[in-house]
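1. Build me a model:
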Amino acid sequence: MSMVWVVLLIAAGFVGMAWRRRAGRARDQDRYAGAQRWRDGRFHNVAATRKGNITDVAKLYWLARGIRRTPREALPVAQVRREVLDGPTSQALRVTWLGHSTALIELDGLRLLTDPVLSDRASPFSFAGPKRFTPPALSVEQLPPLDAVVLSHDHFDHLDHATILALAERVPRFYAPLGVGQRLQRWGIDAAKIVELDWWQETQLGPLTLAATPAQHFSGRGLNDGNSTLWASWVVLGSRERLFFSGDTGMHKGFAEIGERYGPFDLTMIECGAYNEAWPDVHMLPEQSVAAHQMVRGMTMMPVHWGTFDLALHRWDEPAERARALAAEQGVRLVQPRPGETVSPDSPLQAPWWRSFEKESMPQRSIKTSESAT
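-> Below you'll find the predicted structure:
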């Protein structure tokens, strides 16, 4: 084949991709025309957000070379209780933490799985990207029967392609923010199983009410799809108990409105990890995580989004230590289960299990991390 034909074929490929992107944007424009945060072909936060530019982030990574962002050894997980795996689904609220933001929620006889990532890496590649330093507490095959999967957004550490495909035939419902369901359909998930919600929209799952609520974050899995899908927090309302799951988010005023509309919450699963001053508006410092719990009128707080992947510049155990100290100072009821452990709103505070894997005392804070919540 001559070079002319090679150039023409490459050019035709680029034209085809550009046409498909334009066609996709046109379809999305019609699909999300009534969405609250959709404009100019993208979803937007209520407030302006800073995510940090690549130069600043690269400098911070250079400065953070001395901070141990992974544990000294692989962390074991607790054996999941037999009644969680084989017994009847709990009517009372209980949560089994599987690592990061993946949790098995039981309430009113139903089981929900949040942001399932059960692969070795939070990455599009099996050979590169953030590798978990604790194995998942359960494999997909070991999971008990599920009634639904609840997704907060489409980042790789919250939406794992391999895990979703493995769950496809086992889960009757997938609840997702706008646009994320379209991704699932492209992966082969039956559209009849998918429920997409905008912020403040509600849906019923048997006796439970699920509501997608605001978050302050961003989305995307590639170079050209930034903010093409929505991000959300979630409210789960049972007959007697209520749970709030923050997803990934920076501090925002919407927490107070969530608390007013749906609180108080018996248990909150609040993001606490992957924070830094370079991206102050899309992830929360531990001080902000505790404040968010209080704003939504939470009773017991369970920090998530820590202890599994190296996604920032702080020590791997810093989020747990800071959340624990802050909760004690402010009188916040806290649970900090080991991956695989099951907790309920009235569970006692667990011992700081992570300390047994670190021989040295709690050291320096992360590089350029502010100490005050906004």
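2. Please make it C-alpha for all contacts and neighbour counts, starting now.
-> Fine.
3. The stretch 251-374 of the chain: strands as residue ranges?
-> 265-271, 298-304, 333-334, 342-343 (DSSP state E, counting those that start in this stretch).
4. I'd like those laid out as JSON lines, including distance to Leu85 and mean neighbour count.
-> Rendered in JSON lines, the data for the strands of the stretch 251-374 of the chain read as follows (distance: least, Cα to Cα, whole Å; neighbours: other Cα atoms under 10 Å):
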{"stretch": "strand 265-271", "distance to Leu85": "21", "mean neighbour count": "25"}
{"stretch": "strand 298-304", "distance to Leu85": "21", "mean neighbour count": "24"}
{"stretch": "strand 333-334", "distance to Leu85": "25", "mean neighbour count": "22"}
{"stretch": "strand 342-343", "distance to Leu85": "11", "mean neighbour count": "22"}
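5. To compare against the first, here's the next sequence to fold:
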Amino acid sequence: MSRMKTYDGPVSDHFDGLTFFDPDGVPPKSLREVLRWQFGGGRQRATWPVWAPSPHADTPPARVDGDKVRLSFVGHASWLIQAGGLNILVDPVWSERVSPVSFAGPKRHNDPGIAYESLPKIDVVLVSHGHYDHLDIATLSRLAKDFAPRVVTPLGNDVTMRSTDSAIKAEAFDWHDCVELGGGIAVHLVPTRHWTARGILDRNKALWASFVLETPAGKIYVVCDSGYGDGRHFRRVAERHGKLRLAILPIGAYEPRWFMRDQHMNPEDAVKALADCGAEAALGHHHGTFQLTDEAIDAPAKALVEALDAAEISQQRFVAMKPGQVVEI
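-> Predicted coordinates:
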């Protein structure tokens, strides 16, 4: 029996009293399937360069006011979004590794697109789920010490944060909750096709989500991690939230497909997701910083170009980002 602290709350259509589940998804792969992927015959894991620096680096302004939104890509699934006088970090990871231990596990292949020391005062942090490449306790603790931001996260992840560092000001919410952040900014937590865990005994003991940010420049759909399935999660966001100015969509960590299909989109899936959610434009992330799966470091960006051409969608509508790149809308 695990003594790990986990979420305790009422049963719902996606929580059975012990674990969370996606009524329109599939369970995560079993340990047997993990071992088959890692150690089975015929695995073809691309070799990444030891260091692959981005040609970009950003020093953001203190604030962005008016009807503009400034988005700076930090790397992997980490973003700084500035709007309405607020500075919002999404899934912030400044650590060298995304792992339960500091001496092993996936390691950075490039620096964060914003040096930590160049960050403006952070008001809000959004954390999508508990996987180590998204919920980085070391970074959250550093942010808590330096800025004491609100941390908005799906149910149960607050338990993970506070059980490690009580200074992290975590607030937990359910799917479809709306949180007012101030400055005319609000965030909606929306279902996404994924799962979560921090170890082998807490699988799906916390919830996972994507975000729809209401900003002065329009709605921004932030998908930190998701499989595609039949696309219904993306179509439902369009139905529920209407016109989207921008979608941030994952395009990496997708090989081998037999293992990753249900939890991570490939670029072809991401192009379908863009069509389903109907956003005016998209930015591709979740690639090129940490090697979590088997594809080459540049494979997602190349495959995105091919998928857009095949779908007859302009290359300018969906761009694969590099750390340090900035987009203003």
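6. Now the TM-score, please.
-> Aligned and superposed, the two chains score 0.89 in TM-score terms (TM-score structural alignment, normalised by the length of structure 2); 317 aligned residues with a Cα RMSD of 2.2 Å.
7. okay, the strands of the stretch 251-374 of structure 1 in TSV with distance to Val171 of structure 1 next?
-> TSV is the format used below for the strands of the stretch 251-374 of structure 1 (distance: least, Cα to Cα, whole Å):
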stretch	distance to Val171 of structure 1
strand 265-271	22
strand 298-304	23
strand 333-334	31
strand 342-343	21
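8. For Trp97 of structure 1, which of those is the nearest?
-> Trp97 of structure 1 sits nearest to strand 342-343 of all these, at 6.6 Å, using Cα to Cα.
9. Provide the aligned range in structure 2 for that closest one.
-> On the basis of TM-score structural alignment, strand 342-343 of structure 1 is assigned to residues 326-327 in structure 2.
10. how many neighbours does the nearest residue to Lys322 of structure 2 once chain neighbours are set aside have?
-> Closest residue in space to Lys322 of structure 2, ignoring its immediate chain neighbours: Ser54 at 6.3 Å, by Cα to Cα, 6 or more residues apart in numbering. For Ser54 of structure 2, the count of nearby residues is 18 (other Cα atoms under 10 Å).
11. One more: Arg43 of structure 2?
-> The number of residues near Arg43 of structure 2, taken as other Cα under 10 Å, comes to 12.
12. so it touches Leu35, yeah?
-> No. Using Cα atoms under 8 Å, Arg43 of structure 2 is not in contact with Leu35, being 11.5 Å away.
13. Tell me how far the alignment partner in structure 1 of Gln291 of structure 2 lies from Phe255 of structure 1.
-> Counting by TM-score structural alignment, Gln291 of structure 2 corresponds to Asp310 in structure 1. Separation of Asp310 of structure 1 from Phe255 of structure 1 (Cα to Cα, to the nearest Å): 27 Å.
14. Tell me the residue in structure 2 that is farthest from the middle.
-> Most distant residue from the mean C-alpha position of structure 2: Gly41, 30.9 Å away (Cα atoms, centre = their mean).
15. re the thing from before, I'd say the match of Gln291 of structure 2 and Thr134 touch.
-> No. Taking contacts as Cα under 8 Å, Asp310 of structure 1 lies outside contact range of Thr134: 11.1 Å.
16. Now for the match of Gln291 of structure 2, how many residues are close by?
-> Neighbour count for Asp310 of structure 1, taken as other Cα under 10 Å: 22.
17. Return the residue of structure 1 aligned against Thr160 of structure 2.
-> The alignment partner of Thr160 of structure 2 in structure 1, by TM-score structural alignment, is Arg183.
18. got the contact list for that match?
-> Shown in contact with Arg183 of structure 1 (Cα atoms under 8 Å, 6 or more residues apart in numbering): no residues.
19. Kindly confirm my reading that Asp158 of structure 2 forms part of a strand.
-> No. Per DSSP: H, G, I helix; E, B strand; the rest coil, Asp158 of structure 2 lies outside any strand segment and is helix.
20. Just to confirm, what residue in structure 2 is aligned with Phe245 of structure 1?
-> Aligned counterpart of Phe245 of structure 1 in structure 2: Val222 (TM-score structural alignment).
21. and that match, how many neighbours?
-> Per other Cα under 10 Å, the neighbour tally for Val222 of structure 2 reads 24.
22. Surely it touches Ala247?
-> Yes. Here Val222 of structure 2 reaches Ala247: they are 6.0 Å apart, a contact under Cα under 8 Å.
23. coming back round to it: the residue farthest from the centre of structure 2: what secondary structure?
-> coil.
24. I'd like the distance between it and Asp67 of structure 2.
-> Gly41 of structure 2 is 54 Å from Asp67 of structure 2, by Cα to Cα.
25. Please, where are all the helices along the stretch 251-374 of structure 1?
-> Using DSSP state H, counting those that start in this stretch, the helices of the stretch 251-374 of structure 1 run over 254-262, 286-295, 318-330.
26. For burial, what's the neighbour tally of Val80 of structure 1?
-> 18.
27. Give the equivalent position in structure 2 for it.
-> By TM-score structural alignment, Val80 of structure 1 lines up with Asp58 in structure 2.
28. Would you enumerate the residues in contact with the residue positioned nearest the centre of structure 2?
-> With the centre of structure 2 defined as its mean C-alpha position, the nearest residue by Cα atoms, centre = their mean is Cys224, 2.1 Å away. Counting by Cα under 8 Å, 6+ apart, Cys224 of structure 2 touches 77, 91, 128, 210, 248-250, 286.
29. Brilliant, that's me finished.
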